[in-house]
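Engineer: Sequence and predicted structure below; questions after.
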Amino acid sequence: MSDLTVASTAREMAAAVRRRDISARELLDLHLDRIAERNPQLNAIVSLDEERARAGAAEADRALASGAEVGPLHGLPFAFKDTHAVAGWRTTYGSVLYADHVPDRDDLLVERVRRAGVVTIGKTNVPEFAAGSHTFNRVFGTTLNPVDPTRSAGGSSGGAACALASGMVPLADGSDMGGSLRNPASFCGVVGLRPSLGRVPEWPLYNQWETTSVGGPMARNVGDLALLLSVLAGPDPRAPQALGDPGSAFAPPLDGSLAGLRVALSVDLGGAFEVDDEVAAVVASAASIFDDVADAHPVLTEADDTFRTLRAWHFQARFGRLLAEHPDAFKQSLADNIRAGEGLTGADVARAYAQRTALSERMREFFESYDVLVLPVSQVPPFPADQEFPASINGRPMETYLDWMRAAYLITVTGCPAISVPFGHTTDGLPVGIQLVAAHGRDRFLLDVASAVESAVG
């Protein structure tokens, strides 16, 4: 009898299923028991279908018994982010407009994960159309933090991070525009990677040349995250901007060391944003694990305007017509963000792309002097779940639902890979992650560094 629990690593679970130490059905039962225990309070998993999940687990066991070749995630229970279309499964995007929507095809990311052998159990909760780093919507309600259920689990991959941290699933997928893989990872004490642009190809998209949002992996540890990235990454002819490295290049085991690393550490990128004092203290304490640390940062002056311009343009292009037809179906902050795109000119968008090009070049030059940049993931610890966003940080007002996310979204527009790794806690015991950033394309190197940081933390 296997001694696996829902706290075991995804790699241990997958290996045990392949050895037939545990069946996919038994592994599913472990997770369904945990879902029954925690999900009624936390609301992380939505559109759960136990009957279909059991049928999928039985089929996974039959395939293994037949001697068929199986994928690296064979038999692992999996709930996809509710913004990723799963053929035949309810996919709402967190919107009342899609409350009963059932897609007829998989997104590319879903296609790859299903091909790797997972047992689909349902979806993970998201904010409306994944807008905002707090997970609530009018279809399913609010996802709560597993460490302190009075607090936010973050977003937009908040359901995914909460489900991971509470043992409901062993791995999770997500997406990240302004921090949606990194912020909930920090809030829930798990690991979330925003990969380099092109690392995880996406299809279908309304605009294959719009590259602000990317898909990516989440896990409870860096090794498990690398396993999922090895499934998600790699080129596809439907995604013309995909990077060419095969997914296998990111598979564990990882071989990281902190020795000799040239590290730049900044708690606020030179005053680019306000940071909660306790969060700043955790990030500053990271200096103790590195040998060569400088108080340094890239100059990202144009990044705020670049991100906000491209986000508004993107939102108006995607949702402008829907908002005009259904003005009461959108939360106010999202409606305002969409309408902000209506007044943009071609010159505004051109300026944003020119700035983004300059930011990318500046980061390339910065990483000639440093190997990794360390900064906060989120500027605050998990905030009360009954707030849409923090009203202030250290007494400084946050005027919009984006203001407190600068630590994440200023990195977004550089195109560089960035990972959130658990590093400490506030005095109230709330998780705080640190954000590690590397040069574009150096995702494997970043995983190795993150694994070494994880080992140093213990």
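Structural biologist: Structure received.

Engineer: From now on I want contacts and neighbour counts done on CA atoms only, so please keep to that.
Structural biologist: Will do.

Engineer: got the buried residues for the helix or strand hosting Val349?
Structural biologist: Using DSSP states H and E, Val349 sits within helix 346-369. Neighbour counts over helix 346-369 (16 or more other Cα atoms under 10 Å) mark 348-349, 352-353, 355-356, 358-360, 363-364, 366-367 as buried.

Engineer: And for stretch 425-441?
Structural biologist: Judged by neighbour count using 16+ other Cα under 10 Å, the buried positions of stretch 425-441 are 425, 430-441.

Engineer: all helices of the stretch 301-450 of the chain, in order?
Structural biologist: 303-325, 332-340, 346-369, 406-412, 443-457 (DSSP state H, counting those that start in this stretch).

Engineer: Now do the shortest one: everything it contacts.
Structural biologist: In other words, helix 406-412. Contact partners of helix 406-412, identified using Cα atoms under 8 Å, 6 or more residues apart in numbering, comprise 177-179, 182-183, 212, 268, 272-273, 300, 303-304, 307, 375-379, 418.

Engineer: Buried subset of the residues you listed, written for ChimeraX?
Structural biologist: Remark: buried members of the contacts of helix 406-412, expressed as a ChimeraX selection using 16+ other Cα under 10 Å:
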select :177,178,179,182,183,212,268,272,273,300,303,304,307,375,376,377,378,379,418
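
Engineer: residue nearest the centroid of this structure?
Structural biologist: With distances taken as Cα atoms, centre = their mean, the chain has Leu181 as the residue nearest its mean C-alpha position (1.7 Å).

Engineer: looking at it, that residue is touching Gly192, isn't it?
Structural biologist: Yes: using Cα atoms under 8 Å, Leu181 is in contact with Gly192, at 5.1 Å.

Engineer: what do those two both touch?
Structural biologist: Common contacts of Leu181 and Gly192, defined by Cα under 8 Å, 6+ apart, comprise Gly216, Pro217, Met218.

Engineer: export these to a markdown table and tack on secondary structure and distance to Glu12?
Structural biologist: Below are the shared contacts of Leu181 and Gly192 laid out as a markdown table (DSSP: H, G, I helix; E, B strand; the rest coil; distance: Cα to Cα, whole Å):
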| residue | secondary structure | distance to Glu12 |
| --- | --- | --- |
| Gly216 | strand | 21 |
| Pro217 | strand | 18 |
| Met218 | strand | 16 |
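
Engineer: Below is structure B, check it against A:
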Amino acid sequence: MPPADDLCFRTAYELTVALARREVSAREVMTAHLERIERVNPTVNAIVTLDADRALERAAEADERLATGQPVGPLHGLPVAHKDLHDTAGLRTTYGSPIFADHVPDRDHLVVQRLRRAGALTLGKTNVPELGLGSHTVNPVFGATRNPYDLSRSAGGSSGGAGAALACGMQPIADGSDTGGSLRNPASFNNVVGLRPSPGRVPSWPDRVPWGQLSVKGPMARTVADVALTMSVLAGPDPRDPRSLDTPGSTFAWQLGGDVAGLRVAWSPDLGGAVPVDPEVRDALAPAVEVFTALGCEVEEACPDLSGADEVFLAQRAWQVELAYGALLDGHRDRLAPDVVWNIEEGRALSGPDLGRAQALHGALFHRVRVFFETYDLLVLPVSQVAPFDIGLAYPTVVDGTPMETYLDWMRSAYLISVTGCPALSVPAGFTPRGLPVGLQVVGPHRQDWSVLKAGHAFERATRAGERRPPVLADLGVPA
């Protein structure tokens, strides 16, 4: 058997090949990851509900299927902990809320169904903010997830547990969700990769807002290729989601190699001055322009006109939060965080004309962005306006001298992209002088998810920033 630490940092592709060739067993892979969790998770707090015994049983069953010649899926034998917003039948799902601290669903979310059908083996759940609201993973049930690059810093959110678990080798792939940056921000903060797919690319069920375009499900991993592998099983139509696109997930199983020379890349360090960005983030991302130029791309500073995007996001998000959690406010106000209460009440304050105006602005925004991408193939910009911040803060209150009035304001570089409906990838890009990760956001035209992955893969190979492992491993005596 290979050393456990070797197994924990192999890519998902490498593990699937080794498992298929029976060079390593699913039980060995699962045992290695459970040992890593045992050693590292008490310090980082990324995995919040662990189902170790059942995970080992699932691994033994996976080995038996392969040994007896039964068909296996493309993720056969890969350990995965699901986001604690995604229902898992028979396994506690709390949504980070004390109201649901003992909740055990009786069905799997569609994302979980697809991962399991593809052969992935559930080992537990990853931490989230309360009800998944915000990009800082802390809640009253499990506490905060710490950033493995600096334990005094936030791991981001809302898929913060997933991001930290990936960075530490606790799982090779992860599922997540993204409304205002919840796949991209924790990827940036933890030096891993996160994809916000096009709306409908990854179907969602059950879903309280089945026609909504703001929230999507998607994958995270340590490499772009592993994100694409995970997309190959998550994507594809499902009749239970009216938004789902017809393109089969198998299209994401293609190899990502290829030339990106000649691509027209728009670089925007601050969305044309629309968002403040801390200087240390700007400095860490400045070399990205040179990387794309060296890859043969034509790079110039430009950004689409995002007028009205703030109003669209804030209105649609508030309406969505009220729809999802309004009943909790009526019955459990005293058990909800102040920011949750505020966002629900913002939704209740919306009028019909407010929502109608947001819809009109959204339509106009779509067409401006569509026209922008007739000139450019990609838009690249910061994922987050700040590097990982102090874990004791609820959220950054000032960014480059500009006050942040709410828990959403500091995420504008991500949520303004959400409302465009474009696919967006967070890929490791560099580090601050203090060694904190910074991610680059790669945005493509509507429904051009593959183009975004291909460009991110080329950038990843050129920089290799994602290969830098978190210091917490060395501090705990875990080889990386």
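Structural biologist: Happy to help now that I have it. Note that this is a predicted model, so its numbers are computed, not measured.

Engineer: Can you give me the TM-score here?
Structural biologist: TM-score for the superposed pair, counting by TM-score structural alignment, normalised by the length of the first structure: 0.99. Supporting figures: 458 aligned residues with a Cα RMSD of 1.0 Å.

Engineer: picking that back up, can the shared contacts of Leu181 and Gly192 of the first structure go into a markdown table with extra columns for neighbour count and distance to Ile45 of the first structure?
Structural biologist: As requested, these are exported to a markdown table (neighbours: other Cα atoms under 10 Å; distance: Cα to Cα, whole Å):
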| residue | neighbour count | distance to Ile45 of the first structure |
| --- | --- | --- |
| Gly216 | 26 | 18 |
| Pro217 | 27 | 17 |
| Met218 | 32 | 15 |
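
Engineer: quick check, nearest of these to Arg199 of the first structure?
Structural biologist: Relative to Arg199 of the first structure, the closest of those is Gly216; by Cα to Cα it sits at 8.7 Å.

Engineer: contacting residues around the residue located most distally from the centre of the second structure?
Structural biologist: What lies farthest from the middle of the second structure is Thr68; by Cα atoms, centre = their mean that is 36.1 Å. Contact analysis of Thr68 of the second structure by Cα under 8 Å, 6+ apart lists nothing.

Engineer: so what corresponds to it in the first structure?
Structural biologist: Under the alignment (TM-score structural alignment), Thr68 of the second structure maps onto Ser66 of the first structure.

Engineer: Could you measure from the counterpart of Ser418 of the second structure in the first structure over to Leu197 of the first structure?
Structural biologist: Using TM-score structural alignment, the equivalent of Ser418 of the second structure in the first structure is Thr412. Taking Cα to Cα, to the nearest Å as the measure, Thr412 of the first structure falls 9 Å from Leu197 of the first structure.

Engineer: With neighbour numbers in mind, choose between the two.
Structural biologist: With neighbours defined as other Cα atoms under 10 Å, Thr412 of the first structure and Leu197 compare such that Thr412 has more, 28 against 23.

Engineer: Leu379 is in contact with Leu440 of the second structure, correct?
Structural biologist: No: with contact defined as Cα under 8 Å, Leu440 of the second structure does not reach Leu379; the gap is 10.4 Å.

Engineer: Give the equivalent position in the first structure for Ala349 of the second structure.
Structural biologist: Checking TM-score structural alignment: Ala349 of the second structure goes with Gly343.

Engineer: cool, and Ala101 of the second structure?
Structural biologist: In the first structure, Ala101 of the second structure lands on Ala99 (TM-score structural alignment).

Engineer: now its match, nearest residue through space, not along the chain?
Structural biologist: Among residues not flanking Ala99 of the first structure along the chain, Thr92 sits closest, at 5.0 Å (Cα to Cα, 6 or more residues apart in numbering).

Engineer: just Pro74 of the second structure next, same as before
Structural biologist: Ala118 (5.6 Å).

Engineer: What's the one you found aligned with over in the first structure?
Structural biologist: By TM-score structural alignment, Ala118 of the second structure lines up with Ala116.

Engineer: how near is that match to Ala249 of the first structure?
Structural biologist: Separation of Ala116 of the first structure from Ala249 of the first structure (Cα to Cα): 16 Å.

Engineer: ok, the two, which is more surrounded?
Structural biologist: A count of neighbours by other Cα under 10 Å puts Ala116 above the other of Ala116 of the first structure and Ala249, at 19 against 14.

Engineer: got the contact list for the more buried one?
Structural biologist: Shown in contact with Ala116 of the first structure (Cα under 8 Å, 6+ apart): Val70, Gly71, Pro72, Leu73, His74, Val231.

Engineer: do the same with Leu91 of the second structure
Structural biologist: Leu91 of the second structure neighbours (Cα under 8 Å, 6+ apart): Asp51, Val104, Pro105, Gly124.

Engineer: lining up those with the first structure, which overlap?
Structural biologist: Retained in the first structure: Val104, Pro105, Gly124, out of these (criterion both residues aligned by TM-score structural alignment, their matches' Cα atoms under 8 Å).

Engineer: What sits closest to Thr5 of the first structure if chain neighbours are left out?
Structural biologist: Using Cα to Cα, 6+ apart, the nearest residue to Thr5 of the first structure is Leu30, at 7.2 Å.
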